Structure formats: C-alpha cells, structure tokens
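In: Below: sequence and its predicted model.
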Amino acid sequence: MKILATLRARAGEQGMSTSEYAVGTVGACAVGGVLVKVAQSDFFNNFVTGVIQKGLELLPF
C-alpha cells in the first residue's frame, strides 16, 4: 500500500521536470542573446583590445 501511494504521488509530477527544463533553456538562451549583443558592442571590443595590448606591452620581447 505504501509503495502504491508513493508511485501515485510521483506520477503526478512527471511533467514538472520537462517544464523546468524548458524554462531553464529559455532563460539560458536569453542570457546568451544578451552576451552576444554585449560582445558585439564597440565598448566591449575596445575593452578587450585594450586589455590585450596592455598584456602584450608587458612581454619582454
């Protein structure tokens, strides 16, 4: 009896993991889209270029 009650309780939650994965996937795609937009901006490009140039200036050759 106890096993049957446990199985019934779990059966009602089967779709929960699928919807949680869907929400997580949509959230990850949104964050990825924002990162792509930031990476394509002039500010980010100038920042990365400046960091690389400063790093190269520190090299002894």
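Out: Nice, I can see it. Numbers count the residues shown, from 1 in each chain.
In: Every contact and neighbour count from this point should use C-alpha atoms.
Out: Will do.
In: Need the residue closest to the centroid of this structure.
Out: A28 (4.1 Å; C-alpha atoms, centre = their mean).
In: any idea how far that one is from Y21?
Out: Using C-alpha to C-alpha, to the nearest Å, we find A28 at a distance of 10 Å from Y21.
In: what about versus this one:
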Amino acid sequence: MAPRPRNRDDAGMATAEYAVATVAAAAFAGLLFKIVTSDQVRTLVTGIIDRALQLAG
C-alpha cells in the first residue's frame, strides 16, 4: 500500500477562491434580481395571488 500524504492545512478556501466565489455570488444575485423584478414575473405572481384570493372568497 502506498503511503498516504500528510495532512495539509486545506481547511478552507484561499483568498483568491473567496474572491471568485464572492464575484460569482454577486453576479448570480444580480441576475436573480433582474429576473424577479421583470414585468413577466411580476405579472405571473400578481395573477397567482389574484386567483388565490378569488378561490378564498
């Protein structure tokens, strides 16, 4: 059996990985915000709420 490598101190992400992950998360949040605030989504959500209120009343 081959010897196992010694444990390295890779407990978390490196600074560059944090930067890439942060930029990716910000880009995804911006894209999601644009989608959710679009007229199509707003119309869809309003229609769902209107139908739910009509069923309840």
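Out: Structure received. Everything quoted here is computed from the prediction, not taken from an experiment.
In: quick one on the thing from earlier: just give me the match in the second structure for the residue nearest to the centre of the first structure.
Out: Alignment note: A28 of the first structure maps to A25 in the second structure; criterion TM-score structural alignment.
In: L58 of the first structure now?
Out: For L58 of the first structure, the aligned position in the second structure is L55, judged by TM-score structural alignment.
In: and its match, what does it touch?
Out: Contacts for L55 of the second structure (C-alpha atoms under 8 Å, 6 or more residues apart in numbering) come out as none.
In: just checking, next helix/strand downstream of the lengthiest helix in the first structure?
Out: Criterion DSSP state H: the longest helix present in the first structure is helix 14-39. Downstream of helix 14-39 of the first structure, the next assigned helix or strand under DSSP states H and E is helix 42-57.
In: so that following helix versus helix 14-39, what angle?
Out: 70 degrees (axes from the mean of the first three to the mean of the last three C-alpha atoms, to 10 degrees).
In: how far apart are helix 42-57 of the first structure and its match in the second structure?
Out: For helix 42-57 of the first structure, the mean deviation from the second structure after alignment is 0.8 Å (mean C-alpha distance after the TM-score superposition for the first structure).
In: which residues sit against that helix?
Out: 38-39.
In: Any idea how far that helix is from the middle of the chain?
Out: The chain centroid and the centroid of helix 42-57 of the first structure are separated by 25 Å under C-alpha atoms, centre = their mean, to the nearest Å.
In: ditto for stretch 46-57 of the second structure
Out: That offset, for stretch 46-57 of the second structure, works out to 28 Å (C-alpha atoms, centre = their mean).
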